[in-house]
Structure formats: C-alpha cells, structure tokens
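# Predicted coordinates and the sequence they were generated for:
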Amino acid sequence: MTEVYGGPRRQFVASHAVPPYFASAAGSTLTRPGLARERVDRWQARFVGADSGDEVHRFRGSRGLADFLGTLHVTSTDSAGFDAIVHSRRVGAITIVDCIATPCSVLRSTNEVVEPADAELVLLIPSSGGRLTMPGRPDQTFRAGQLVILSSAEPAEMSVTDVCETVMLTVPIAALGRESAGVLRRLSPISADTALVRATTTFLRRFGQTPSTRVTSERTTDAAQRAVIGLVTSVLAQQSYRAHSLVETTRSIRERTRELVERRFRDPDFAAPDVARELHLSRRQFYRHFAGSGTTPSDVIADRRVAEVRALLTDRPDMSMSEVARAAGFSSTSTMRNRFRDRTGVTPAEFRSQPPGEQWDSEPLGPGEVCL
C-alpha cells in the first residue's frame, strides 16, 4: 500500500521513487507492524514549513516494499509490516533524500547499474550500523553515522539491523571532475575516520535535514551546491591519497622483508616474528601487508631456504644432507626434505640423483602446485 503523506500540497507519484540507494535492511523482527508513531513524529517535525517543492512519500506493506525503490530488489523479514517515509528535494544538480524505514535489504544488481557517463555519486549517512557487500570486494561493516560513498555504476547490497534514518545525497559524478569515477573504483566505500570526513559528514547531515524553505535563492542554491561538491571532492582526494600511501607502505614492507630474509635466512632460529620486530610492527600489522599477495612472510623465508638448498645440491655434491640443511638455515634434514618436496615435487635426494642437465631447473612450485 502507498499513500499521500503530509497534506494535499505534497502529492505522491508512484513512478517517482526515491533515487536508488537508500537501504535500511534485513535482520530485525518488529514487535508491531510499521514505524512507531513517536519516532515518525520526531522525524517529521524537521520538515514543518517545507514548501511544495518538497515531496513526502510513504510506502507501506508488501506493495510499498515493491514500490519503494523501483527496479531495485528490496526484501524484508516482515514485508507485511514494512513502512518507510521519504522526504526528498533538489538543490541544483543534487538530490537530497531523508528517509526513515523499517528493516529491509536493498540490492542493486548488475542489471540496475547505469553507464559511467550517467552515474551518480551516492553519499549515505545511516543512523544504524550495518553491512555492505560488493562484487569482488570483502564484505564491509559500517558504524552508525559513518559516511558511505557509492556509485550508481557499481552493483552493491547494503543492510542494517534496525529501524534506520538515512540522509542520502546524490551528485552527478560528471560534476566532480573526470578523475572522480576512477578514484571511486579504487577506494573503500566506507570512509576512513579523519577530521575532514567527520566535518563533511556533519555538514552533509545538517544540509540534508534542512527544509527547502531555508535554501531558496539562486545564489544560495549555487553556494550550497559548490560547498557540497567541494567537500566531496576533497574527501575523495584524501581517501585516494590514503589508499596510495597504503599501497606504497605495503610495497616497502615487502621489499624490506626480502632484504632481511636475504641477510638472515641461514639462521635456523630466524622466523617471521623476527622480521616484524625489526620493522617495528605488530604481528597482525605485519601479516596484513602480505594479504592478497598469495604468500606469507613465512613462505618468503622458506622459499629462500629452498632456493639455497637447490644451489648447494647442484654446486656442492660433496656436502651431506645434514650439512646442506644447516647451511640453508633449516633446523633439521626432515624439515628441509618436507619444505623442498612441497615446493619442487621431489625430495633433495631425488633432485641430487638426477643426471647433470636433467635436474628440474625452473622456479620452485608455489603452495598447492604439483610437479608433473
């Protein structure tokens, strides 16, 4: 069921749904259908005196759930009790939506994304924490009041676990400059907690909750639009710099790790925690820099020792297996044999027994690879 809400001057139009990226989401079971009257009254009080250019939509029950975001897929654990009230307006090229809704989950699939040239930046400030899922990225969680930045050109699913009030602003990406679309694809949609992000979030929330009667003149509208675009552009630039800095730091940590391993791999007591200590990092911080690389610091050490074993087996046929193990930094011949076989597919003895020129001479195998 859908209905007019807020008086005769505010006409509900079913086809003019909220711009598609409000998500308040699945998980909670309501004790009674719909939104509590007291909470609705507090929420609506902000818009007393708003002019006829504002629109207030109310979506209720299963039919309201289906109409809520047009073509986007919206689900709820209590579809019959679904209830959402949406206040929307425009300030220049910016669409502003202030919404309160019972729990539901909103999915923008690949079928609902728009072309990059027509895409909008979608800024959301929810009153509840929740979860964001995007293809090709790990699931992320956000806190109440945290700024979430999405693009209508990318699929995503967003959810929270409680009745949620959300301020949303949509800005054409074209208005932010050519680089913004590319920057957005590289960044985490959950904004980092910096002074600039906190100030921007506060400004956007207050701006989104200001009735249109207070933003009326063309000069005021232009100034407000410039302020929003300027702040958003600054946040994107800062997040891009932070992401770039993290990549550079990770590259440096990996290079320094290999340098330390090269100097100390012959010490059988040398291990990944020793590298972390020398780099003044906690174990968790240290391993985080190898996430997604397909290897670990321990693998780096083991691979270097295996490479040394291969060189000694080839160049020093006079050395015993125990001598080779000690020279390569392995604590025992059995450890050397297991690591060598894991990475090459043959034991050190089998490798040495092969005729010169027929010994397997490519790089060591990675974890899970098999020598054929």
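Great, that's in hand.
# contacts and neighbour counts: CA atoms only from here.
Will do.
# Run a quick neighbour tally on the nearest residue to residue 283 once chain neighbours are set aside.
Nearest residue to residue 283 in three dimensions, chain neighbours excluded: residue 276, at 6.1 Å (CA to CA, 6 or more residues apart in numbering). Residues within reach of residue 276, counting by other CA atoms under 10 Å, total 19.
# okay, now residue 106: neighbour count?
The tally of other residues near residue 106 (other CA under 10 Å) stands at 23.
# Ignore what I typed, I meant residue 182.
Residue 182 has 10 nearby residues by other CA under 10 Å.
# so who does it touch?
By CA atoms under 8 Å, 6 or more residues apart in numbering, no residues touch residue 182.
# could you redo the last one with a cut-off of 10 Å?
residue 116 (CA atoms under 10 Å, 6 or more residues apart in numbering).
# Verify the stated contact: residue 199 with residue 231.
Yes. The pair residue 199 and residue 231 passes the contact test of CA atoms under 10 Å, sitting 9.1 Å apart.
# Counting neighbours, go ahead and name the busier of those two.
It is residue 231, of residue 199 and residue 231, that has more neighbours when counted by other CA under 10 Å, with 18 against 11.
# in which helix or strand would I find that one?
Using DSSP states H and E, residue 231 falls within helix 218-264.
# got it, and residue 97?
Following DSSP H and E, one finds residue 97 within strand 94-101.
# elements contacting that strand?
Packing partners of strand 94-101 (3 or more CA pairs under 10 Å, 6 or more residues apart in numbering; DSSP states H and E): helix 37-44, strand 55-60, strand 83-91, strand 120-126, strand 164-172, helix 195-208, helix 218-264.
# run the last query once more with 8 Å
Counting contacts by 3 or more CA pairs under 8 Å, 6 or more residues apart in numbering; DSSP states H and E, strand 94-101 packs against strand 83-91, strand 164-172, helix 195-208.
# Surely the residue nearest to residue 283 forms part of a helix?
Yes. Counting by DSSP: H, G, I helix; E, B strand; the rest coil, residue 276 falls inside a helix.
# Settle this for me: it is touching residue 286, isn't it.
Yes. Residue 276 is in contact with residue 286 according to CA atoms under 8 Å; the separation is 5.9 Å.
# Now do the closest residue to residue 200 other than its chain neighbours against residue 245, distance only.
Excluding the flanking residues, the one nearest residue 200 by CA to CA, 6+ apart is residue 231, at 6.3 Å. In this view, residue 231 and residue 245 are 21 Å apart by CA to CA, to the nearest Å.
# another structure for you, compare them:
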Amino acid sequence: MQALFDLDEDGAAAVALFSRVGWELDDVPANLRAGGDLLLADDFSVARIWHTPCRYAVRPIAVEDPSRFRASLIVEGSGVSAADGGSEPFEPGTLLIHDASRGAEILASTPVAAIHVSHRWSRILPPGASPDEVPRHLRPPEHYAAVLTAMVNATFEQRDVEDALGLDAWLAAIDSATSALLSTVVPSRQGDASRTLIEKAAALISERYADPAFTSAQIAVHLGVSTSQLYRAFAAQGTTPRRVLQQTRVRHAVMLLPPLATPAEAAAVAAASGFGTGRALRKALREERSGSES
C-alpha cells in the first residue's frame, strides 16, 4: 500500500499523477495543473484528484489489466466526455464509467475535482454480469454518490496508513459503496418475472432506503402484493421487511458517521440514511446493538 497526500503538481508531474490511477494523457496543454490524495494497492486504488480546465485525451495504460474497473465521480466542475463518436456532458454527481479497452477525450470547461476508484470488475459486478452491460456515462442516485464521497473523504482524513486493519475496513466500505452504485445500473440477466419477491423487495430497499417516508407498506404497494404476503415471504427467511430496511439504513449510517460525531454531524448522517432525525438514528443503533448482543 502506498499513500500520497496533498499533491500539487504541474506539467509532467501532473501527467504522472494521472498515470498513478491508470491513465495516460495525450495532447496535454503545457499549463495543466493537478493535485490530490492517493491510496494505491495491488488490486485497488482510490484517489481524490483536482485539475485545471483543459482538453486532453485519456487512454488506459497499455499494461493495465483489462479486467480492471475504473470510474470517476465528479465532485466539482463540468465538461464533456467523448468516446466512440458520441459525447456526454458531466457535472457534479455524474459517475463516469471508463472502458478499459478504449480511450476518451475530456473537455473540462471549469476546474474539476473528482473521486477516482479502480478495482477489478469481478469484485464489483454481480455474478454473471459483463462490463459491456454498464453504461460508461450515468448519474447515480444522489444518496449513493454521497455515501461514496463521504467514505473516500473519511479515508483520507484519517490518514492512518499504519493501521492496516483500519485501512482495510475503510477500503471495504468504499468497495461496498461502489458496488451499490453499479448495482443500480447493471441489468440483471434474470427476467423480472423470475425474480423472487424477496429479491424485488431487497432491490427496492437499496434504491429507496434514504427516503425517511419509505416504509414496508410502500414496498408491498410498489410490488403489487398484500402486506401479509410480503411479511410471509420475509418470515421464511427469518426476518421482516421493516428489519431489513432498518438494517440497510443503519449499515449506511455507520459508514458515514465519523468518530465522536457532533449532534450536527449525526443529524446530517441521519438525513442521508433515511432516519430523518438524529434521535431516530440513535434509537435504531441501540436496537441493532441489542439485537446483535442477544
């Protein structure tokens, strides 16, 4: 694991900074300036990189493993990404999925700050799915973008790279958030009719958990079944839709909560996780702790 923090580079050094996250830049203007923070491992890398407005061509490094997944979540700035004769605008909240076998031309009309994640497709995609099924340009649900951004920021803010166990936990959380981002856009190979009621409900919970008004009753309405039918299906798995919804919200809240969170921070996490208030979040955390201890 290699960690590089607080970088501020220009010229060739800025180009080298991009190469550390798997990109070779062509036709780069001489006044390119870039900086950021990087964590690099054998099979995973995550970075926060900013750069000045410019037009440049990007292509994967030749020796890069074609099975590698690469994406950029735009945090600040705007521009256009062009590939295969088409172009897509990007702005804050846009997730750019990069094809490992093709390059693209980037026109950044303003200074850009982005989170870059590199991993193996096999660790990100659901079983049986192909990278070809993933749109390279898409907008993820806002709460998933917030989760990924918060986790990456927390990773770099702690900067305790000597604690391998803690770092692995942070990277696993980023991995999970990235998987959640992609799971909303990767089509299932199974037809909708063949999916079980549990699978449909779980997918709906993953999409809607951040809405505090979303309830078990709405799951039943959306899926066109009775509440009792929904609860019977979950009971066969030893749980309830309400419990799965709460566990999903708690899991994402724990990912976002900083150590020794202030009341304001707890309230913000509660709002982003579907609890609505810090009090509701604290109650759910107590329930989950007591449930795991019993």
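Received the coordinates, thanks. In this text, all values refer to a predicted model and were calculated from it rather than measured experimentally.
# rewinding a little: what's the average distance for the next helix or strand after the strand holding residue 97 of the first structure when superposed on the second structure?
Reading on from strand 94-101 of the first structure to the C-terminus, the next helix or strand found by DSSP H and E is strand 105-108. Compared with the second structure after fitting, strand 105-108 of the first structure has a mean deviation of 2.9 Å; criterion: mean CA distance after the TM-score superposition for the first structure.
# what's strand 105-108 of the first structure packed up against?
strand 73-75, strand 156-160.
# mean distance, the shortest one to its aligned residues in the second structure?
Strand 73-75 of the first structure, aligned to the second structure and superposed, deviates on average by 3.3 Å (mean CA distance after the TM-score superposition for the first structure).
# Of all the residues in that strand, which ones are buried?
73-75 (16 or more other CA atoms under 10 Å).
# now the last one
The neighbour-count check on strand 156-160 of the first structure (16+ other CA under 10 Å) flags 156-160 as buried.
# which of the helices and strands packed on strand 94-101 of the first structure is buried the deepest?
With neighbours taken as mean count of other CA atoms under 10 Å, those reach their highest mean count in strand 164-172, at a mean of 24.
# how big's the offset between it and the second structure?
Strand 164-172 of the first structure differs from its equivalent in the second structure by a mean of 1.8 Å after superposition (mean CA distance after the TM-score superposition for the first structure).
# give me the stretch of the second structure that that strand matches.
Taken onto the second structure by TM-score structural alignment, strand 164-172 of the first structure occupies residues 112-120 there.
# Can you tell me what sits against that stretch?
21, 43-53, 67-78, 149, 152.
# Residue nearest the middle of the first structure, spatially speaking?
In the first structure, the centroid-proximal residue (CA atoms, centre = their mean) is residue 188; its distance is 4.0 Å.
# So what does that one match up with in the second structure?
With TM-score structural alignment as the criterion, residue 188 of the first structure matches residue 135.
# And residue 284 of the first structure, by the same measure?
Checking with TM-score structural alignment, residue 284 of the first structure has no match.
# Tell me how far residue 284 of the first structure lies from residue 277 of the first structure.
The value you get for residue 284 of the first structure to residue 277 of the first structure, if CA to CA is used, is 12 Å.
# if you count what's nearby, which of those two comes out ahead?
The neighbour comparison of residue 284 of the first structure against residue 277 (other CA under 10 Å) goes to residue 277, with 12 against 9.
# Not counting its neighbours along the chain, what's nearest the match of residue 188 of the first structure?
residue 97 (6.8 Å).
# What does the one you found correspond to in the first structure?
The equivalent of residue 97 of the second structure in the first structure is residue 149 (alignment by TM-score structural alignment).
# Go ahead and confirm its match touches residue 120.
No. With contact defined as CA under 8 Å, residue 149 of the first structure does not reach residue 120; the gap is 10.5 Å.
# which one of those two has more residues nearby?
A count of neighbours by other CA under 10 Å puts residue 120 above the other of residue 149 of the first structure and residue 120, at 24 against 21.
# The more buried one pairs with which position in the second structure?
Superposed on the second structure with TM-score structural alignment, residue 120 of the first structure falls opposite residue 69.
# and what of residue 326 of the first structure?
Match for residue 326 of the first structure (TM-score structural alignment): no aligned residue.
# Before we go further, residue 326 of the first structure is sitting in a strand, right?
No. Using three-state DSSP, the assignment for residue 326 of the first structure is helix, not a strand.
# ok, now how distant is it from residue 341 of the first structure?
In terms of CA to CA, residue 326 of the first structure sits 17 Å off from residue 341 of the first structure.
# More neighbours: which of those two?
Taking neighbours as other CA under 10 Å, residue 326 of the first structure and residue 341 compare with residue 341 leading, 20 against 17.
# which SSE is the more buried one in?
helix 333-344.
# same for that helix, what does it pack against?
Against helix 333-344 of the first structure (3+ CA pairs under 8 Å, 6+ apart) you get helix 297-315, helix 321-328, helix 348-353.
# The shortest one maps to which residues in the second structure?
When you say that, I think you mean helix 348-353 of the first structure. Aligned using TM-score structural alignment, helix 348-353 of the first structure spans no residues in the second structure.
# That helix: how far from the chain's middle?
Distance of helix 348-353 of the first structure from the chain centroid (CA atoms, centre = their mean, to the nearest Å) equals 48 Å.
# Could I get the buried residue list for that helix?
348, 351-352.
# before we move on, the earlier item: so the residue nearest to residue 135 of the second structure lies in a strand, does it not?
Yes. Residue 97 of the second structure: assigned to a strand according to three-state DSSP.
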